[in-house]
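> predicted coordinates and the sequence they were generated for:
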Amino acid sequence: MTVTIDRTASTGRAPSPRARVSLTAAPGSLDGVWWPRSRALTRELPPLADAVGGAWGRITGITVSPAHCPVIPRWVSLAGRIVRVDWSAERQDPHRLTLVSASGRRDMLVIPPETGAAAAAELMGTAAVVPCQERAADAADTRGGEEAWETDGGAGRAPSRPGGIAGRRRT
């Protein structure tokens, strides 16, 4: 029996959806906001690199926090190249992703994938507003008041700020 494999045939996989990204033009601590569709980095990072590559150049390295990623690959394939993925629990903010290119290091706020569309759209629209990482954490927090009180050590969520996003109390 002879078997022929046609590598030009469709794999049955749909092309990756475009990354949901908002780049900031204002100087500050964040260079953009990214709202991935899942926590699967091998699937989510290539569209992100494609989306920012035109503005920032070819991505040569990525650093993530392990706090919200169940699996961190050692490398991902970006446009036919292998790019190393590093992680740091101590140095990397759990709500940030760092992309490295020839033009330098770029930090992006990562909106959790389970965040609702309205909250994510507001975060992406206000990308240059600081402190974004607090807002991302609040947008994804769906716990009840008592559960938030217990797990946050008594520092529950404050009433909504103007603009519709609840903030955390400062102690």
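Now that the structure is in, tell me what you want to look at.

> CA only for contacts and neighbour counts going forward, please
OK.

> for burial, what's the neighbour tally of Trp87?
Using other C-alpha atoms under 10 Å, Trp87 has 18 other residues around it.

> please tell me how far it sits from Thr63.
For Trp87, the distance to Thr63 equals 5 Å [C-alpha to C-alpha, to the nearest Å].

> same question for Thr126.
23 Å.

> before we move on, what about Glu114?
Distance from Glu114 to Thr63, by C-alpha to C-alpha: 21 Å.

> the more surrounded of the two?
Just comparing Glu114 and Thr63: by other C-alpha under 10 Å the higher neighbour count belongs to Thr63, 19 against 16.

> hang on, the more buried one in a helix?
No - read with DSSP: H, G, I helix; E, B strand; the rest coil, Thr63 is strand and lies in no helix.

> for comparison:
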Amino acid sequence: MPASFSASDDTGPPPQAAAGRRVRAMSATTDRPPLRIVPFRAPTARLALKPVSTSRGLLDGAWWPRSRDLADELSALAEVLDPLSGRITRIAVNATYWPAVPSRVPVNGHVVKVGWFTTELDPHKIMLLSHTTGSWNLLVIPPETNAPAAARLMAAASDSAGPPTTASALMAAEHALHGSSMTVLDQDSEETWENGDDTSSYRGAAARPCRLIATK
């Protein structure tokens, strides 16, 4: 004989109570949307800049990219400078030491156009244009450079006390004083150094501490 159940046999909550709980649960879900986990992204550009209050001269600092993948490296660099100087609007590079130059890169939610040159721009320099500062002129330290050489170059390029100097002259000075532990220098850099630059100014600038913006 099949079993029969009456309403009194139901050990669950009254329908009204269950319905009330469901309503409260739905209300809680609506009032508090589920948390969304956003991964933290640390600054990846290795960068040293001159103090803002000093005369900027020929160079504003130095940049040490981690690779020769210019598309990724430019985005990381511009994302650091963008909030410091107003929106970066254009980037200019010399194509001599880059295997590929992108036409544009994403930066903080907008797109920045990239132009390349072979003679008009120092092969060891990069220029970033912005609405506020006008331009950032940075020494580009080759990715293959060892850490001590990179530290000396960053300090020299971001030094505000030394005489104005070009990016290629700094690279040539490092090569003359410490050997060829970096990348192969171009012919113009070596000639710039041999034509009379003084190593003492580079020694002094490279020995001073520099203001690192991001190094991770």
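Right, received. Where do you want to start? What you see is a predicted model, and the numbers here were worked out from it, not measured in a lab.

> just give me the longest helix of the first structure.
helix 41-56 (DSSP state H).

> superposed on the second structure, what's the mean shift for it?
Its aligned residues in the second structure lie a mean 1.4 Å from helix 41-56 of the first structure after superposition (mean C-alpha distance after the TM-score superposition for the first structure).

> what does that helix correspond to over in the second structure?
The alignment of helix 41-56 of the first structure onto the second structure (TM-score structural alignment) covers residues 70-85.

> so which bits of the matching stretch are buried?
For stretch 70-85 of the second structure, the neighbour count (16 or more other C-alpha atoms under 10 Å) marks 70-71, 73-82, 85 as buried.

> swap in stretch 130-140 of the second structure?
Those would be Ser130, Ser135, Trp136, Asn137, Leu138, Leu139, Val140, for stretch 130-140 of the second structure by 16+ other C-alpha under 10 Å.

> would you map the helices across the first structure?
Secondary structure of the first structure (DSSP H): helices at 41-56, 117-125, 132-140, 145-151.

> neighbouring contacts of the first one?
Read it as helix 41-56 of the first structure. Residues outside helix 41-56 of the first structure that contact it (C-alpha atoms under 8 Å, 6 or more residues apart in numbering): 16-21, 34, 36-38, 58-59, 69, 71-73, 76-79, 101, 103.

> tell me which of the residues you listed fall in strands.
Val21, Trp34, Ile59, Val76, Ser77, Leu78, Ser101 (DSSP state E).

> and of those, the nearest to Asp93 of the first structure?
Trp34 (14.4 Å; C-alpha to C-alpha).

> find the centremost residue of the first structure, please.
Computing the C-alpha centroid of the first structure and ranking residues by C-alpha atoms, centre = their mean puts Val110 first, at 2.8 Å.

> how about stretch 135-148 of the second structure, aligned to which bit of the first structure?
Using TM-score structural alignment, stretch 135-148 of the second structure pairs with 105-118 in the first structure.

> got a list of contacts for the matching stretch?
29-39, 95-100, 120, 123, 132-133, 136, 139-140.

> off-centre distance for that stretch?
The chain centre lies 4 Å from the centre of stretch 105-118 of the first structure; the measure is C-alpha atoms, centre = their mean, to the nearest Å.

> start and end of it, how far apart?
Terminal residues of stretch 105-118 of the first structure lie 29 Å apart, using C-alpha to C-alpha.

> again with stretch 106-123 of the second structure
Taking C-alpha to C-alpha as the criterion, the two ends of stretch 106-123 of the second structure lie 23 Å apart.

> name the residues of it that are buried.
Residues of stretch 106-123 of the second structure classed as buried by neighbour count (16+ other C-alpha under 10 Å): Pro106, Val107, Val112, Val114, Gly115, Trp116, Asp122, Pro123.

> kindly report the same for stretch 28-47 of the second structure.
So stretch 28-47 of the second structure, judged by 16+ other C-alpha under 10 Å, has buried residues Thr44, Ala45, Arg46, Leu47.

> what's the closest of these to Ser27 of the second structure?
Nearest to Ser27 of the second structure among the buried residues of stretch 28-47 of the second structure, counting by C-alpha to C-alpha, is Thr44 at 42.4 Å.

> distance of the closest one from Ala206 of the second structure?
Going from Thr44 of the second structure to Ala206 of the second structure by C-alpha to C-alpha gives 23 Å.

> swap in Pro65 of the second structure?
If you go by C-alpha to C-alpha, the gap between Pro65 of the second structure and Ala206 of the second structure works out to 19 Å.
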